[in-house]
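Student: What would the 3D arrangement of this be:
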Amino acid sequence: MAEPGTHRTSPVSFVRRGGRMSDAQERAWEELSPFYRFDAPRDSASTSVHPDARFIPEQEYGRTAPFIVEIGSGQGHAIVSAATARPDTDFLAVEVYVGGLARTMLDADREGAKNLRVIEANAPEVLETLLPEGSADEIWIFFSDPWHKKRHHKRRMIKDGFGATAGRALRDGGVLRLATDWEDYALQMREVMDAAPEFARAFDAEWAERFDGRAMTAFERKGIEKGRDIRDLTYRRVAR
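Tutor: Model prediction:
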């Protein structure tokens, strides 16, 4: 249980799920972690990040380059595709499920994507303290858990106050990209971000155009097959 003053003062947007990793995933976790995984110092829980810990992109990647963070990277299909296509850009995958991170490392290694790192951590803590202020060029949050039951809406990641959390990590002019296949969550996202003083819309219509840098994943395809519309939102960090 979190102690007073630690990060766990509000509900997290995930539930840790069990499940055994495959032999390949186990090997990836052991063999590929030294290169790909940022082993964050912990605070009060297994996915907590100690508030004094820092992820310095220039140190982790050994260069200065555009830096993109994906929150809730799942199995890593979108971020591995992007990292492979954009070797001049550095990517960080933030996820709480070790099986997904192991798969991400396996695929990145197979594709030769050396510009990718992964971290097992509660995303708001990554944005609030782990990353240097203004260090990210883009933050991606694609298909985060919609927590569709009303009593669980407090667990949604994009809610009141998220603008300040994401805005801290983004540089001035940086981009926040969102996508969901749940209409009521899309409406909440738009309401929250439209009201956030740290951001301004980067789209003119009711919804943003589909981000062409987002690889089509099985998750997105499943939503389409079930008849749900995919809604994108894009916001730009205003000058501090």
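
Student: hey, let's count contacts and neighbours off CA atoms from now on
Tutor: Noted.

Student: what sits against residue 90?
Tutor: 61, 65-68, 83, 115-116 (Cα atoms under 8 Å, 6 or more residues apart in numbering).

Student: buried ones in stretch 170-189?
Tutor: 170-182, 185-186, 188-189 (16 or more other Cα atoms under 10 Å).

Student: taking these one by one, which sit in strands?
Tutor: Among the buried residues of stretch 170-189, the ones falling in strands (DSSP state E) are 170-180.

Student: Format the residues you listed as TSV; extra columns: distance to residue 149.
Tutor: Shown next, in TSV, are those (distance: Cα to Cα, whole Å):
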residue	distance to residue 149
170	31
171	34
172	35
173	35
174	32
175	29
176	26
177	24
178	20
179	19
180	16
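
Student: one more to line up against the first:
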Amino acid sequence: MTDDQSAAPEANERPHRAIKSFVMRSGRMTEGQQRGLDQGWPKFGLEPGAGLQDFDQLFGRSAPRTFEIGFGMGQATLEMAAAAPDEDFIGVEVHRPGVGALLNGMLTQNLSNIRVYSCDAIEVLRDCVADASLDRLLLFFPDPWHKARHHKRRIVQPGWAQLVRQKLKVGGVLHMATDWEAYAEHMLEVMNAQPGYRNLAADGRYVPRPAERPVTKFERRGERLGHGVWDLKFQRID
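Tutor: Below is the predicted model:
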């Protein structure tokens, strides 16, 4: 991203565009997903244009706070929020049917400890989340951008890692998971080079799958096909 996006480009200069780690996908909306957007978004949806948020005020309490990037169709988020009613969750997802599915699940299960953004997660982290305010940040199965020419699109980069560190409390944890071994190795390489973090793996590499991370249908299918999954946990130490 550029530091200053307000300056106009020169006459023959093409404006610099930030590299995105995601692709905006359209999809058919089911009745339930549309219900989630129609009824759930006014209650639980947040807009990045509102700027820095006071999440204690939004949730009506001070509680352990988890920020999740890319919750997909929201099944894992719903499961985590239902299992931890004394904790609060902020989820970000660009895929509108997934946003609708999560909101519909919240309405169906009568959950109120989740708030939702539907936009660029880096923008939300930068502009809407106070420094040292998160207990956890979750990044589960991000797009691996497996072709070498696309590696620059991977969300896990040094600048992102330091932005996350800035938003985590001291002692807060960044938890990532991927089913692409090459991306797991990339994550490990990037994170091991970052100051202010400690790898929580006993061997300095990967942690066993934590019990608090739900196993998704996608993951179970991958296991049946012999695919591995790698979990990484890094704690902010200063």
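
Student: before we move on, the earlier item: which of the contacts of residue 90 of the first structure count as buried?
Tutor: Applying 16+ other Cα under 10 Å to the contacts of residue 90 of the first structure flags 61, 65, 67-68, 83, 115-116 as buried.

Student: Would you mind measuring from the residue positioned nearest the centre of the second structure to residue 200 of the second structure?
Tutor: For the second structure, the residue nearest the mean C-alpha position is residue 69 (0.9 Å; Cα atoms, centre = their mean). Distance of residue 69 of the second structure to residue 200 of the second structure, given as Cα to Cα, to the nearest Å: 20 Å.

Student: Ok, residue 127 of the second structure next?
Tutor: Taking Cα to Cα, one finds residue 127 of the second structure at 28 Å from residue 200 of the second structure.

Student: Please apply the same query to residue 209 of the second structure.
Tutor: On the measure of Cα to Cα, residue 209 of the second structure and residue 200 of the second structure end up 12 Å apart.

Student: Tell me where the second structure has helices.
Tutor: 31-35, 41-44, 55-59, 75-83, 96-109, 121-128, 158-167, 181-192, 217-224 (DSSP state H).

Student: wait, which of those helices is closest to residue 148 of the second structure?
Tutor: helix 181-192 (10.9 Å; Cα to Cα).

Student: Check the mean deviation of that closest one from the first structure.
Tutor: For helix 181-192 of the second structure, the mean deviation from the first structure after alignment is 0.4 Å (mean Cα distance after the TM-score superposition for the first structure).

Student: For that helix, name the packing helices and strands.
Tutor: helix 158-167, strand 230-236 (3 or more Cα pairs under 8 Å, 6 or more residues apart in numbering; DSSP states H and E).

Student: so that helix versus strand 168-178, what angle?
Tutor: Helix 181-192 of the second structure and strand 168-178 are oriented at 160 degrees to each other (axes from the mean of the first three to the mean of the last three Cα atoms, to 10 degrees).

Student: can you tell me what part of the first structure helix 181-192 of the second structure aligns to?
Tutor: Under TM-score structural alignment, the counterpart of helix 181-192 of the second structure in the first structure spans residues 183-194.

Student: Find out how far the matching stretch is from the centre of the chain, if you would.
Tutor: Between the centre of stretch 183-194 of the first structure and the centre of its chain there are 17 Å (Cα atoms, centre = their mean, to the nearest Å).

Student: Next: stretch 173-189 of the second structure.
Tutor: 14 Å.

Student: and what of stretch 63-77 of the second structure?
Tutor: Distance, centroid of stretch 63-77 of the second structure to centroid of chain: 7 Å (Cα atoms, centre = their mean).

Student: Give me the contacts around that stretch.
Tutor: 56, 86-95, 97-99, 101-102, 121, 133-140, 142, 213-216.

Student: how about a cut-off of 6 Å?
Tutor: 87-93, 98, 101-102, 134-139, 214 (Cα atoms under 6 Å, 6 or more residues apart in numbering).
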